[in-house]
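Peer 1: Build me a model:
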Amino acid sequence: MLPNMTISSNARTGKKDQLTPWKSPSDPSIGSFSCGMKPQSLPQAFIWKDGSPFWRSGPWNTRNFIGIPEMYSVYHHGFSLVEDPDGTLSLSFFYVNLSLSHFVLTTQGDLELIYWDNEKDDWEVRWKALKTECHVYGKCGAFGSCDSRNSPICSCLRGFEPNNTIEWSRGNWASGCVRRTPLQRGRVNSTGGEASKMDGLLKQKMMKVPDFADWSAAHEDDCRQQCLQNCSCIAYAYDVGTGCMPWTRSLIDTLQFSSGGVDLYIRAASSELDKEGDVKKIIAITVVIGTVSISICTLILWRWIAKHKAMKKKAKGILLFNREEAHKKFPSENMPGDNLNQVQVQELPLFNFEKLTSATNNFHQSNKLGQGGFGPVYRGKLSDGQEVAVKRLSKTSGQGLEEFMNEMVVISKLQHQNLVRLLGCCVEREERMLIYEYMPNKSLDAFLFDPHKERLLDWRRRFNIIEGIGRGLLYLHRDSRLRIIHKDLKASNILLDNELNPKISDFCMARIFGGNEDQANTNRVVRTYGYMSPEYEMEGRFSEKSDVFSFGVLLLEIFSGRRNYSFNKDEQSLSLLGFAWKLWNANNIMALIDPMISEPCFEMEILRCIHVGLLCVQDFAKDRPNVSVVISMLKSEIVDLPHPKQPAFTERKIALGTDSS
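Peer 2: As a prediction, this is how the structure comes out:
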């Protein structure tokens, strides 16, 4: 069997066999990255970016690379490192259980082992080098250690502190760490006295050892003594296969593993060793004090729980009173599907009014995020640093009380990564407020229709947003404990988190459906025209297909980068749907695509999505697919798509973009 991969290097001749990727998926010229062996006393595999280290395997120990813990259990029999008589160092890889497998160096510089999965009939990634940020070479600088399980991921090695505290606090760790206490650089012997004040060693377990290790044939005990007796030695590690590894230069590219790795012993001043002993004493004292305090804390906690239950009971009474009050104000209209008797509001955390006032700077205008029919929304920062969005019921709003009750009932029952999360409520001093997680990137329309920000929404991001909205809708319609029709799906109600992932928001107009209900009617239509299905606008009739219609309008906006009512003078008779339909019939639908995402490699995928969008906005609800079918269409699970029928509102007969009730 031929090896799946062979890379080699000869230090004497300079000849190298390396992996090199394309510059990009569409550009076959040689890219910035390369992968190969670095011949030295302790051979290592490297990925380089423009000649500088980008990833490192750790030293070879005759069986595996000790900087890749997975090799102990997964690749134990897969690698062979041989040095030929001419000095060529060759690394070969075999995997007897994966006959169709090979290594790939991606255009982003990640080394991946992929294999053919017969069950899935596709290539699958078995292993990758850059699993986390910590695997990037020198992420935390000199004498820094990286652990992806921590936040922040970088910390200093024991006995060291940040070189630049300000930059370190900002998440810039390039300057690394410096020693907290200077070394004595003296010898350590067993006679006590002055020797007891000399340097010692601090142990850090399960580490990826630093780069630039020297090598010694010493046994483990001798390795320790050699390091302590050598003034230049600042750390050492020992591995059975590798041998003794001392370091005399800065410790760079150190990583903390959860399992595997090697114990690293770092030279430290005697005062640092004393601190270690002090920490153990403090821990012991803390345990004793903690045991004594538990009984006191238990008593306090019991009293607090009793008080908290009483407050929640009172708050629930206030909310139920508001429901009765809302019925008086709106006798002709049912409350949230009028299922409040069957659907009890979950116990929501109660927020203190004074704390919310402080968090929003007394609801200052500078913290105002937006204004809706419900009332204003403010940005706030709680005392623990958490940022929130506070939706405050307007006391002058005739419809706000009903919306408050509706949104609380609906969203308190929902938990999904593509729905905005409700953190709690406030029901004090005639105030009614809902507290949500804060979305720093605001709403989708703020990006999509901004000439500067829309550049950040490339095709892949837009498709991810589409998929996220679809998953959120599917959860509302099919997968949640309640069947929810959102009724107000639009770009401004799609919020974006730090990673531009979408979250559906604003459930004040949502409707809970009973188990056998397919559609319902309302005499009170409150929606944003342009997103509203024809049966809802004309007859007040809504169903899952109403949300599908709105989703279709969103799709066409996302692909075109145009609002559903933004047309020039020559297009005044057309809506976005009419414009898209005109281009479709003229076999010129490519003209609809936003130039920002118009690339030949994505053309077929974008055209398919536009086709799906037109299917969603067909005039009759029965012709539109449900959300689960829409998602299958978008993922190409349904190969042959039906031909769309004429969309609703192909001519501009309404004042698009305005709210009405």
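Peer 1: Only C-alpha atoms from now on, for both contacts and neighbour counts.
Peer 2: Will do.
Peer 1: Would you mind finding the longest helix in the chain?
Peer 2: For the chain, the helix with the greatest residue count under DSSP state H is helix 270-329.
Peer 1: Second chain to compare with the first, below:
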Amino acid sequence: MKIYSYSDLKSATRNFKPDMVLGIGGFGTVYKGWVDEKTLEPSKHGTGVIVAVKKLNSGSVQGFDEWQAEVNFLGRLAHPNLVKLMGYCWEDKELLLVYEFMLRGSLENHLFRRNAATEPLSWDLRLKIAIGAARGLAFLHTSDRKVIYRDFKASNILLDGAYNAKISDFGLAKLGPSGGDSHVTTRVMGTHGYAAPEYIATGHLYVKSDVYGFGVVLLEMLTGLRALDTRRPREQKNLVEWLKPSLSGRRKALSIMDPKLEGQYSSKAVLHAAQLTLKCLEEEHRKRPAMKDVVEGLEQIAAMGKQRESKNRSSRPSNQLGKSERTHLSSCHGTGVGARR
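Peer 2: Okay, here's the model as predicted:
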């Protein structure tokens, strides 16, 4: 991992010009930068490879803790479904992190902030993203010292050009329990709507507290709705409280599916996805599946789509592809959309 000077990163980002800003968050600002592909030294704008440079708000104690956590965790962990930390800078009060650039941005932007030019994510792509993110979490949970991610949400899942999912932002990650302990006790942090009930209630953080957060994101991917939305009626503001009861049966599960996915899935795949989501959202952490089992479950659901595709190709004329499913699902969607208002 490369150690940069502050002037290096000023040069890579064209002096942190406003038109190089990729995003702004509570931690600080992320800029687009350019570095040489081999040496990772700053390069001229438009040459070499693009990187994302996170510049933390200076003088923040929490900012320093989160910067240190990022360097400690991403500096020693490498996996295809974790975003790659390429370097860092600590100079006076300036704290910066340099990551691989993720072309497609966050899952959150694709699910909830679409502009007219962005196609809604297909069923197959949503499954691909869910599988990738699940593999990333499973890797953390089974590393030498189990790592609890603690802030799993759609905005922290980044997508490369081929929609491969990578978990980013390890500022709140914690080393898991050791010496026979079942949990670590910590100050409650994270994002409301995604945090597990036992963590909110007691500050006890289990490896399977992350599984709950994964379940919330799965529910967002199935429904196309945010985990928390204050614009919805009071009883519908919290997505899990509102729609968890609808995950228990095929017809109810079909009724809450994102209308933009109409006709892209089999009812069998939806039922399996709903059941898996329900298991992840178990109130009691012990009853939730391990992330490696979640990965297997999602891979089985993805395989159902491929089986359906080949069966459709061999048994139906091309102009009638999926007609009966479309008729059935459009009526279910009608019910589901009505329920959302």
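Peer 1: TM-score of the superposed pair?
Peer 2: Here the superposed chains carry a TM-score of 0.78, computed using TM-score structural alignment, normalised by the length of the second structure; 288 aligned residues with a CA RMSD of 2.1 Å.
Peer 1: now the longest helix of the first structure: which residue numbers in the second structure?
Peer 2: Helix 270-329 of the first structure corresponds to no residue of the second structure when matched by TM-score structural alignment.
Peer 1: One more: stretch 497-511 of the first structure?
Peer 2: For stretch 497-511 of the first structure, the aligned range in the second structure is residues 160-174, judged by TM-score structural alignment.
Peer 1: Buried ones in the matching stretch, by neighbour count?
Peer 2: For stretch 160-174 of the second structure, the neighbour count (16 or more other CA atoms under 10 Å) marks 160, 163-174 as buried.
Peer 1: for stretch 268-281 of the second structure, same thing?
Peer 2: 269-281.
Peer 1: and residue 402 of the first structure, what element?
Peer 2: helix 400-411 (DSSP states H and E).
Peer 1: Can you spell out the matching residue range in the second structure for that helix?
Peer 2: Against the second structure, helix 400-411 of the first structure falls on residues 63-74 (TM-score structural alignment).
Peer 1: Mean deviation, the matching stretch versus the first structure?
Peer 2: Average distance, stretch 63-74 of the second structure versus aligned residues of the first structure after superposition (mean CA distance after the TM-score superposition for the first structure): 1.0 Å.
Peer 1: in the second structure, which spans are strands?
Peer 2: Applying DSSP state E to the second structure gives strands spanning 2-3, 21-25, 28-35, 49-56, 85-91, 94-100, 105-106, 147-148, 157-159, 165-167, 174-175, 184-185, 204-205.
Peer 1: Now do the helix holding residue 402 of the first structure: which elements does it pack against?
Peer 2: helix 270-329, strand 433-437 (3 or more CA pairs under 8 Å, 6 or more residues apart in numbering; DSSP states H and E).
Peer 1: of all these, which lies closest to residue 48 of the first structure?
Peer 2: With CA to CA as the measure, helix 270-329 is the member of these nearest residue 48 of the first structure (36.7 Å).
Peer 1: tell me the angle of the closest one relative to strand 422-426?
Peer 2: Interaxial angle of helix 270-329 of the first structure relative to strand 422-426 (axes from the mean of the first three to the mean of the last three CA atoms, to 10 degrees): 60 degrees.
Peer 1: can you give me the helices in the second structure?
Peer 2: Counting by DSSP H, the helices of the second structure are 6-12, 61-76, 107-112, 123-141, 197-202, 209-223, 239-243, 250-255, 267-280, 291-315, 323-340.
Peer 1: Count residues in the vicinity of the equivalent of residue 110 of the second structure over in the first structure, would you?
Peer 2: Here residue 110 of the second structure is matched to residue 447 in the first structure, going by TM-score structural alignment. When counting by other CA atoms under 10 Å, one arrives at 20 neighbours for residue 447 of the first structure.
Peer 1: same deal with residue 65 of the second structure?
Peer 2: If we define neighbours as other CA under 10 Å, then residue 65 of the second structure has 12 of them.
Peer 1: Please report the distance of the closest residue to it other than its chain neighbours from residue 152 of the second structure.
Peer 2: Leaving aside its chain neighbours, residue 65 of the second structure sits nearest to residue 171 (7.4 Å; criterion: CA to CA, 6 or more residues apart in numbering). For residue 171 of the second structure, the distance to residue 152 of the second structure equals 11 Å [CA to CA, to the nearest Å].
Peer 1: quick revisit: adding distance to residue 238 of the second structure, write the buried residues of stretch 160-174 of the second structure out as CSV.
Peer 2: Output for these, formatted as CSV (distance: CA to CA, whole Å):
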residue, distance to residue 238 of the second structure
160, 30
163, 28
164, 28
165, 25
166, 26
167, 24
168, 24
169, 24
170, 25
171, 25
172, 23
173, 24
174, 26
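Peer 1: In those, find the pair that's most separated.
Peer 2: Of all pairs in those, the most separated under CA to CA is 163 and 174 at 27.2 Å.
Peer 1: Tell me how far the aligned partner of residue 627 of the first structure in the second structure lies from residue 52 of the second structure.
Peer 2: Aligned by TM-score structural alignment, residue 627 of the first structure pairs with residue 291 of the second structure. Relative to residue 52 of the second structure, residue 291 of the second structure is positioned 28 Å away (CA to CA).
Peer 1: next one: residue 251 of the second structure
Peer 2: From residue 251 of the second structure to residue 52 of the second structure the distance is 44 Å (CA to CA).
Peer 1: Which one's more surrounded, those two?
Peer 2: Neighbours per residue, other CA under 10 Å: of residue 251 of the second structure and residue 52, the larger number sits with residue 52, 23 against 15.
Peer 1: Report the contact partners of that one.
Peer 2: Residues in contact with residue 52 of the second structure, defined by CA atoms under 8 Å, 6 or more residues apart in numbering, are 22, 30, 31, 32, 33, 98, 99, 100, 101, 102.
Peer 1: corresponding residues in the second structure for stretch 355-369 of the first structure?
Peer 2: The aligned range for stretch 355-369 of the first structure is 8-22, by TM-score structural alignment.
Peer 1: So what would you say the end-to-end distance of the matching stretch is?
Peer 2: End-to-end for stretch 8-22 of the second structure, by CA to CA: 19 Å.
Peer 1: Same question for stretch 225-244 of the second structure.
Peer 2: So stretch 225-244 of the second structure: terminal residues 13 Å apart, CA to CA.
Peer 1: Report the buried residues of that stretch.
Peer 2: For stretch 225-244 of the second structure, by 16+ other CA under 10 Å, it's 225, 226, 227, 228, 236, 237, 238, 239, 240, 243, 244.
Peer 1: Is it possible to get a markdown table of the residues you listed that adds distance to residue 258 of the second structure?
Peer 2: Shown next, in a markdown table, are these (distance: CA to CA, whole Å):
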| residue | distance to residue 258 of the second structure |
| --- | --- |
| 225 | 8 |
| 226 | 12 |
| 227 | 14 |
| 228 | 16 |
| 236 | 16 |
| 237 | 17 |
| 238 | 17 |
| 239 | 13 |
| 240 | 15 |
| 243 | 13 |
| 244 | 15 |
